[in-house]
Structure formats: C-alpha cells, structure tokens
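S.K.: Using only what follows, build the 3D model:
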Amino acid sequence: MNLAPATRNGLAAALTAYVCWGLLPLYFYVLGDVPPLELVGWRVVFTMPVCLAIIWARKQAGELRAAFANPRLLAQLLLSALLIGSNWLIFLLAINNGQALATSLGYYINPLMNVLLGTLFLGERLSRVQWAAVALAGAGIALLLAGAVETLVVALSLACSFTAYGFVRKHTQVSAVPGLTIETTLLLVPAVVIVILAANSAQGTSMASGGYTPALIMGTGIATAIPLMLFAVAARALPLSTLGFVQFLSPTISFVLGLTVFGETLDTTRLACFGLIWAAIALYSWDMLRRSGQTPA
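M.R.: Model (predicted):
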C-alpha cells in the first residue's frame, strides 16, 4: 500500500512516540533508587531547557509570548499542569512499587474513559456496540474490587488524571510544545523547591549519586518532551482512527515489560480484567472501523 509522504512521516512519528512511552517504565525502573517525588522535580527541571530548545528551533516564541499574556489560557494550563504533574507522580510511584501492569491497565482504560467523558460532557452519542464496549470495560474494572484493589487504585488514578488532562488540553487553544513549556514553567517553582529539599535531606540529592544515575535523571527532560513533539506531528498528519489504534502500542509494551523484565504475575482476577478490557477495546475499534466504511458490517 502506497502512503503519502506526510502520512508515512506521521505514522513513523506516532510509532516512535508510543514506543518511547511504552518503554518509560523500563527507563524509570532503572532509576528506582531515586525517590519518586524528587524524580518528578528533576523531570520538570530538565524538561524546561528541552522545551525552550524546541520552541527556538520551531520559531514558536511568538506563540509562547501570546499564551503567557492570556490570563484565561494560563488558568487552563495551570490546571493541566497540576493534572499532568499528578499523573507523573502516580506513574513513578507505581513503577517504584513494582506495578507496571497496573500502569499498563490504566493506559488501556484511558481511551475508553475519553469516550465516556465525551458522552457525559460533550454531547457525543455512542452506538449500542460502543456502549457494550464501555460496559465490558466497566465489568473488568469491577472485577478488581474482588481482589486487586491496589491495582484498581493505580489504574484508575492514572486513567482519570490523564483523561482529565487530555480534556483540559483539548479545550485549551495552544499547540503542544508551547503548552508543555508553559505547564513546565508553572510547575518549575515547586519542582525547584522539591529538589532543594532533597539536596538538604539526610539522603542528599540523587544528582550526586555515582554511575549513570545523574545522566539518566537529566535525560528525563528529553524522555518527556521528544515523544510529545512526535505525537504533535502525528496528530496533524494521521486520521484520529489511525492514531487511536497506534496508542495501544504503549500499554502493550508496558504490559510485556511487566511480565518479563519486572517479573510481575497475573493472577486470575487481573487476567480476567485485562481480558475484558482487551475485548472492550477490540469491540469499540471494530465498530469505529465499520462506521468509517473500512470493514463490512
């Protein structure tokens, strides 16, 4: 199948972004000795120069200045900054506690929560097949109440915070990198306070650790900003349905890492939950394809 150059580039950008996000648990697992709150602080600090470099390279300084001059926009970005900062902290706490499978589940649930949010607040309407998919996902989540509450808390916390973040950013009139730059700026003061407190603690700052730890901490800025920039490229070049399918690559990679590298196990409850979530995703995706005319009814 011949694809237009823009579509090929968009697909390559999407695949690269979601592979990077899928591998993040591995990256942060290596940094397991760094306290999660301190790591979030350093992540904000080192994301800032990467964002500014991208702003300079893409000549978006004017858009950045205009956004800073808009109080309503700043208020929206303050909310999104708090949501994404919370999401980062929850994610790092989960990886630090050996719960990569729970993070995978959270990001599998996320697109289905987006659907539900659109129905509740944006007036979007679901077909009966799509409601059936949401019901399957709900059944999978309910299963965790029977014997995997910790997994449920992590998965829903990640899914809810990222869904809310996406909802706020969808209604914030600013593009990806300027938006992330402002979010990072708004989080910078608390981040600096966190790293200063870490430096003055009994344990001391993790940046003074030996080996590869300081370099990996500095690399969190690139690990945060670059996939987001690639995602912005992909979002402009690809149909939403295509992007929706590619996004499942990230939690799938995390799922495989959880079972293999991190040695987590799936008990019957968690396996049944994943099965129902996967069935819900398959059903919803099939209905989307059918409605777009890409597969027979």
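
S.K.: From here on, just use CA atoms for contacts and neighbour counts.
M.R.: OK.

S.K.: For G10, which non-adjacent residue is closest in space?
M.R.: A234 (4.2 Å; CA to CA, 6 or more residues apart in numbering).

S.K.: Could you say which helix or strand holds the one you found?
M.R.: Secondary structure assigned from DSSP states H and E places A234 in helix 213-237.

S.K.: swap in S250?
M.R.: Counting by DSSP H and E, S250 is found in helix 249-259.

S.K.: Same check on Q294?
M.R.: Q294 belongs to no helix or strand, assigned by DSSP H and E.

S.K.: Check the spacing between it and L126 real quick.
M.R.: 19 Å (CA to CA, to the nearest Å).

S.K.: Those two - which one has more neighbours?
M.R.: Comparing Q294 with L126 by other CA atoms under 10 Å, the one with more neighbours is L126, at 14 against 10.

S.K.: I figured the more buried one hits T119, correct?
M.R.: Yes. Judged on CA atoms under 8 Å, L126 makes contact with T119 at a distance of 7.2 Å.

S.K.: Which element is encountered next along the chain beyond whichever helix or strand A53 is part of?
M.R.: Using DSSP H and E, A53 sits within helix 36-57. Following helix 36-57 in sequence order, the next helix or strand is helix 61-68 (DSSP H and E).

S.K.: just how off-centre is that next one within its chain?
M.R.: 25 Å (CA atoms, centre = their mean, to the nearest Å).

S.K.: one more to line up against the first:
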Amino acid sequence: MTVSPPPLPANRRRIGSDGAGVIFSLSAYGLWGVLPLYFVLLAPSGPWEVVAWRVLLSLVFCALLLTVARGWGRFLAVLRSPRLALTMGVAGLLIYVNWQTFLAAALTEHVIEASLGYFINPIMTVLLAVLVLHERLRPLQWTAIGLALLAVVVIVVGYGAVPWYALILSISFGVYGLVKKKTGADVDAVSGLALETLWLVPVAAVQLAIVASTTGVTMGTAGPLHTVLLLSAGVVTAVPLLLFAAGARRVSLTTVGLLQFIAPILQFVIGAAVLHEPMPLERWIGFAIVWLALAVLTADQVRHARRPRPPVPLA
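M.R.: Next comes the predicted model:
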C-alpha cells in the first residue's frame, strides 16, 4: 500500500494567496485614500453630476468586464433571484448615499471630516454586529465604542458642529459592508457591482436631467483633460471595489482590519497638508480619542486572532 505525502501546512499553502491579498487590499485602500485629489480636479463639476457619471460609467465598465470575463451567466443568475436582486438594490442605495456624501465632503473642503468617518467605520462595524447580528462584544471592544462616542461628543461640543459627513459615511459604509457580507458567497464582485449600479441608473438619469436644467452639464465643456478625468469616473469607482473584493477573499479579517486605516490616514494628510483644511485644537483632541479607540480595537483583534484555538477531536 502506498502512502501519500502529508498535505502542506495551511500557512505554507496560503503564503502566495496572502501576499496577493495584501497587495490587492493595499492597492484598494491606497486608491480610496487619494480619491479626494481626483474629485478636486473635477471642478467645476458638482457632486450631483459627478455621482451620476460615476453610476452610469461604472455600469459601462462592469458590462465590459462581464463581457471579457464571460460573466453574464453569473450576472443573470443573480438577477433571476428576487432575494439577491433586491438585496443588491439595498446595497446600491447604501453605496449611493456613501458616494454622494463623500463627493459633497470632498468638494466643499470637508476631506478631514470625511476621513473621520472612515476612521470611525471599524468601530461602527463592531456596533452593528451587536445591534443587528446580536454578537457579544469583549470588554476592549466596548471600550473602543465608548471612546468613539466620546470623540464625537468632544468634536460636537468643542468644535460647535455635528460631524454629519463623518457619521453618514461611517453608517452607510458599515451597513453596506453588512449587506455585502450576507451575500458574499452568492454574488461575485463584478456581478454585484453591476447590479448595484443598474438599480441606480434611474436616479443618475434624474440627477443629470436636474443638473442640465439648472447649472448645466459640464461633460465636454471644461477642456479635454477635464473630459478625460470625468470619463474615467467609472474606472476610478469600480477598480478599488474590485481590488478590495479580491483582497478580502485572500487575507484574514484581522489583516483587512489593519490595512483599512490606510485610506483615512491618506485622506487626513491630504485634507490637512495639501488642501489646508482647518484643524483647531478641538478637532485634534477628537481625532486623538478616535485614534486611541482604534488602537484599543486593533490590539483586541490581534490578541484574539493569536489566541490558540481548541483542537478538533478526531473521529
């Protein structure tokens, strides 16, 4: 009787996959981090027009990807499932709110506040796990949530304004991630994004009609470079989402949790150092408390991930 060699350890089998996953995730968060600079270059286009073009051109880009990758069968299978189709509609509505809010923040000199929303997002995800999935939190996770709430209170009281952009961004993207998590095994990345944007086509068409009748559509009216940049909105929107989906499948949740801070850090640096947005003392104190909360949450995640798991009993 021949004896087959033992299988490779799990950590050796995943080295290549983990490396590719880290690269994909780094690329996604890096692109999201520098998006404010891209949107600033789109002036004089307003946020309503830009989001409309993002929806329409993302759908065109996804259609090209489905054609090249022969993915129309998977897309139609999702479309024929009422549950999945309606769930993607909910996801599309959430990502629309996120896009519109982020565009409004980037084009009205609120990039730092937008970065605060994505700093809070991991804590919002943990809070949603309690409220929606009824998960039990560990003490350090409750500490991180308490610190995040304290940070918002400090900013509201000290700065004199509610950080609406930050709150809407963190809530919309947190719930969007929850919806995508529930359908991740049934819907591939390209089909999901294509169906999300397909649901938003009527909204985008109405927005463009309103813009055309009020301020006027800027596509093709502000020079060749502006036209090329605006036509790239679909690629700029879809590529980070697809890179994120590819990376999330290859690395652990802890790794994704650590890498996701890259985007808000880049946005914060761009807002403060490049766009010269104000950072009074009250904001520094609020951000410092948020960063402390994230440090506590990250330490808890790393410690929990390293905890040895109980052995699986043999049959």
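
S.K.: where does the TM-score land?
M.R.: For this chain pair, the superposition-based TM-score is 0.94 by TM-score structural alignment, normalised by the length of structure 1; 295 aligned residues with a CA RMSD of 1.9 Å.

S.K.: quick revisit: what's the burial count for the equivalent of the residue nearest to G10 of structure 1 over in structure 2?
M.R.: Residue pairing (TM-score structural alignment): A234 of structure 1 is matched to G247 of structure 2. For G247 of structure 2, the count of nearby residues is 24 (other CA under 10 Å).

S.K.: thought G247 of structure 2 was touching S25?
M.R.: Yes. Between G247 of structure 2 and S25 a contact is recorded at 4.9 Å, counting by CA under 8 Å.

S.K.: picking up where we left off before, which bit of structure 2 covers the helix holding S250 of structure 1?
M.R.: Counting by TM-score structural alignment, helix 249-259 of structure 1 corresponds to residues 262-272.

S.K.: Now that stretch: buried residues?
M.R.: Neighbour counts over stretch 262-272 of structure 2 (16 or more other CA atoms under 10 Å) mark I262, A263, P264, I265, L266, Q267, F268, V269, I270, G271 as buried.

S.K.: quick one: stretch 249-258 of structure 2 to chain centroid distance?
M.R.: On CA atoms, centre = their mean, the centre of stretch 249-258 of structure 2 falls 14 Å from the chain's centre.

S.K.: Kindly check the end-to-end length of it for me.
M.R.: Note: stretch 249-258 of structure 2 ends 15 Å apart using CA to CA.

S.K.: quick one: contacts of the match of helix 249-259 of structure 1?
M.R.: 26, 29-34, 36-37, 109-112, 114-116, 118-119, 277-279 (CA atoms under 8 Å, 6 or more residues apart in numbering).

S.K.: same thing with stretch 154-165 of structure 2?
M.R.: Under CA under 8 Å, 6+ apart, the answer for stretch 154-165 of structure 2 is 101-102, 105, 110, 113-114, 117, 152, 280, 282-283, 285-286.

S.K.: could you redo those as TSV and give each row distance to L41 of structure 2, neighbour count and secondary structure?
M.R.: Converted to TSV, those look like this (distance: CA to CA, whole Å; neighbours: other CA atoms under 10 Å; DSSP: H, G, I helix; E, B strand; the rest coil):
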residue	distance to L41 of structure 2	neighbour count	secondary structure
T101	17	21	helix
F102	15	27	helix
A105	14	22	helix
H110	15	21	coil
E113	19	26	helix
A114	17	29	helix
G117	22	25	helix
V152	30	22	helix
P280	26	10	coil
E282	30	17	helix
R283	26	21	helix
I285	31	16	helix
G286	29	24	helix
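
S.K.: so who does P190 of structure 1 touch?
M.R.: Shown in contact with P190 of structure 1 (CA under 8 Å, 6+ apart): G41.

S.K.: which residue lines up with it in structure 2?
M.R.: Using TM-score structural alignment, the equivalent of P190 of structure 1 in structure 2 is V203.

S.K.: mean distance, the strand or helix carrying its match to its aligned residues in structure 1?
M.R.: V203 of structure 2 is part of helix 189-213, with elements assigned from DSSP H and E. Superposing on structure 1 and averaging over aligned pairs (mean CA distance after the TM-score superposition for structure 1), helix 189-213 of structure 2 comes out at 1.7 Å.

S.K.: Next, the buried residues of that helix.
M.R.: Those would be 189-201, 203-205, 207-208, 211, for helix 189-213 of structure 2 by 16+ other CA under 10 Å.

S.K.: which part of structure 2 lines up with stretch 46-61 of structure 1?
M.R.: So stretch 46-61 of structure 1 is aligned with residues 57-72, judged by TM-score structural alignment.
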